[in-house]
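J.: just coords:
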């Protein structure tokens, strides 16, 4: 029998008094816990027994003993109090951005290491924040945000969806990577014309950075030997390390990709890639989401200021 459901309406103060009596084991002890008089406690318990129609305590030789019904009621009240405490902890966590969930997405180059490092740092003192991180091509990200499957995302493309807000938060430059010992390694800067006739590792045909890179070489009439193609910049690094050719990738990839077989040099003319922060337009974002977005922008700026060599 659930006594709370069957009882006449009771006030929270009555429940607090009853709980204190059960914990203290006496009316006097409850009065001390609540800093009220003992008669006030006795009167409240008497009123509660009258309202519920249930005898809660037996009085023997000046002492009180809880009835079986009182123990059932106490169990229910403890469950309510535990729920209230959980709500208090939840509210506190929400207020200080330490509770909730974040659904994130990023383009592959940033999701390999940089974004996980930023997320891990953010969650270090937020163990109750749940994270989902999806690594996907930039062209897929606006749809994920529009369908509310993702809260915050990083893309190298702006959004083509009206309901998705896109803001440029950083820019990364392209660098040229060559196998160590390559004839061009002694140069301080690699120019597009230097790569004429070179075996070149290209990114995927639908990659926005590939389109920008090809446009530079086409504008200068430079003919490369496009022998290999890959959708991932770190895979291009692997081919270069094996001596299969040279490539142009973003400096962000080279901020974490380490291989002593690869030389990294500046490339001209300058090719820059924007990094866009995407979120749902017009939505009221939780404090946690806004706090993480600010943290992400700051940490990303710090990471990209570091030298890539």
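T.: Structure received. Fair warning: this is a prediction, and the values are worked out from it, not measured in the lab.
J.: rest of the way, CA atoms for contacts and neighbours
T.: Noted.
J.: wait, is residue 65 part of a strand?
T.: Yes - counting by DSSP: H, G, I helix; E, B strand; the rest coil, residue 65 is part of a strand.
J.: in contact with the spatially most central residue of the chain, which residues?
T.: Closest to where the C-alpha atoms of the chain average out (CA atoms, centre = their mean) is residue 102, at 4.2 Å. Going by CA atoms under 8 Å, 6 or more residues apart in numbering, residue 102 touches 129-132, 151-152, 288-289.
J.: how much space separates it from residue 205?
T.: Here the criterion is CA to CA, to the nearest Å. By it, residue 102 lies 32 Å from residue 205.
J.: how about the residue nearest to the centre of the chain, secondary structure?
T.: Quick answer, by three-state DSSP: residue 102 is strand.
J.: burial count for the nearest residue to residue 139 once chain neighbours are set aside?
T.: Once flanking residues are discounted, residue 139 sits nearest to residue 157: 7.0 Å by CA to CA, 6 or more residues apart in numbering. Look at residue 157: counted by other CA atoms under 10 Å, it has 24 neighbours.
J.: also this one, for the comparison:
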């Protein structure tokens, strides 16, 4: 079978009518009918039978439908790349970032990029840092963004913004106009913890465990976003990165940095010795500006 055969069969399976399938494929009805007969001749069995003016798929056609759908799915990335090359002479801009950055920073930055490059195709994925590194090494992504330095020889790691870890608390827990909170003030408090390895956590957790009495942690979650949700649900206090804390105040939470401050860096990750495209350079400049503005606020 050829791809043209599959295209016609899929259209007939969807429409059940030669004329409608022909309009869908922008082909003459006679051409659709000819391609169908050619496919049936090659296969050696009927694919459709006429029942009260409609084409009804045979058992063999229905069994083929699953595999033909897989062929279509496999062709979709090829079609996207072909459209990109035809319209822009460049592949899509592929960005991958850790979950906290996918909530506000990246959507706003891509929206700003769209004002400069209105038709540039772009894909955005959210993954942990280890998967970002893997994606860059496999050349599946053009730019990675993380709050952690992966410390890999093959990866260029550039600090583009800096902020501070933030305390999230239920509304009214902090004093009015309180600008920071010391770790000692967290002694004995109910807190939400992180499960698994997080590069931002070890030094902080050691300090929390040294408090007397130590904070009480009944619930541990995987991400800072989940920590914020648990605070909103009344499970206790949480210490999160500054991007996760963005918008928490408008959601009804109290937010303030720790004292002494615990710095957090935003890193742009890319392959060493790579040549960033014009779109990547433009987006990186926008992200740097947006991040600085968000963290300043």
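T.: Received the coordinates, thanks. These numbers were taken from a predicted model, which means no experiment stands behind them.
J.: re earlier: so what corresponds to the residue nearest to the centre of the first structure in the second structure?
T.: Counting by TM-score structural alignment, residue 102 of the first structure corresponds to residue 93 in the second structure.
J.: any idea whether the residue nearest to residue 139 of the first structure is helix, strand or coil?
T.: Three-state assignment for residue 157 of the first structure (three-state DSSP): coil.
J.: now which residue in the second structure aligns to it?
T.: Counting by TM-score structural alignment, residue 157 of the first structure corresponds to residue 148 in the second structure.
J.: equivalent analysis for residue 223 of the first structure, please.
T.: So, by TM-score structural alignment, residue 223 of the first structure is matched to residue 214.
J.: doesn't residue 190 make contact with that match?
T.: No - Residue 214 of the second structure sits out of contact with residue 190 when judged by CA atoms under 8 Å, with a separation of 9.5 Å.
J.: residue 240 of the second structure contacts residue 224, doesn't it?
T.: Yes - between residue 240 of the second structure and residue 224 there is a contact under CA under 8 Å: 5.6 Å.
J.: next one: the top strand by length along the first structure to chain centre, how far?
T.: Criterion DSSP state E: the longest strand present in the first structure is strand 164-179. Counting by CA atoms, centre = their mean, to the nearest Å, strand 164-179 of the first structure is centred 21 Å from the centre of its parent chain.
J.: show me where the stretch 101-250 of the first structure has strands.
T.: 129-135, 152-155, 164-179, 190-191, 199-203, 225-230, 246-250 (DSSP state E, counting those that start in this stretch).
J.: superposed on the second structure, what's the mean shift for the shortest one?
T.: Yep, that's strand 190-191 of the first structure we're talking about. Compared with the second structure after fitting, strand 190-191 of the first structure deviates on average by 1.2 Å (mean CA distance after the TM-score superposition for the first structure).
J.: for the fifth one, same thing?
T.: Superposed on the second structure, strand 199-203 of the first structure shows a mean distance to its aligned partners of 1.2 Å (mean CA distance after the TM-score superposition for the first structure).
J.: give me the helices and strands touching that strand, please.
T.: helix 208-220, strand 225-230, helix 233-241, strand 246-250 (3 or more CA pairs under 8 Å, 6 or more residues apart in numbering; DSSP states H and E).
J.: closest to residue 68 of the first structure out of these?
T.: Residue 68 of the first structure lies closest to helix 233-241 among these, at 68.7 Å (CA to CA).
J.: how big is the angle separating the closest one from strand 164-179?
T.: 10 degrees (axes from the mean of the first three to the mean of the last three CA atoms, to 10 degrees).
J.: superposed on the second structure, what's the mean shift for helix 233-241 of the first structure?
T.: For helix 233-241 of the first structure, the mean deviation from the second structure after alignment is 1.7 Å (mean CA distance after the TM-score superposition for the first structure).
J.: relative to the whole chain's centre, how far out is that helix?
T.: What separates the centre of helix 233-241 of the first structure from the centre of its chain is 29 Å, taken as CA atoms, centre = their mean.
J.: same question for stretch 154-163 of the first structure.
T.: 19 Å.
J.: which residues does that stretch contact?
T.: Residues contacting stretch 154-163 of the first structure (CA under 8 Å, 6+ apart): 105-107, 138-139, 141-143, 146, 165-167, 208, 273-278, 280-282.
J.: can you turn the buried part of the residues you listed into a PyMOL selection?
T.: In PyMOL, this line selects whichever of the contacts of stretch 154-163 of the first structure come out buried by 16 or more other CA atoms under 10 Å:
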select buried, resi 105+106+107+138+139+141+142+143+146+165+166+273+274+275+276+277+278+280
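J.: among the contacts of stretch 154-163 of the first structure, which lie within helices?
T.: Among the contacts of stretch 154-163 of the first structure, the residues falling in helices (DSSP state H) are 141-143, 146, 208.
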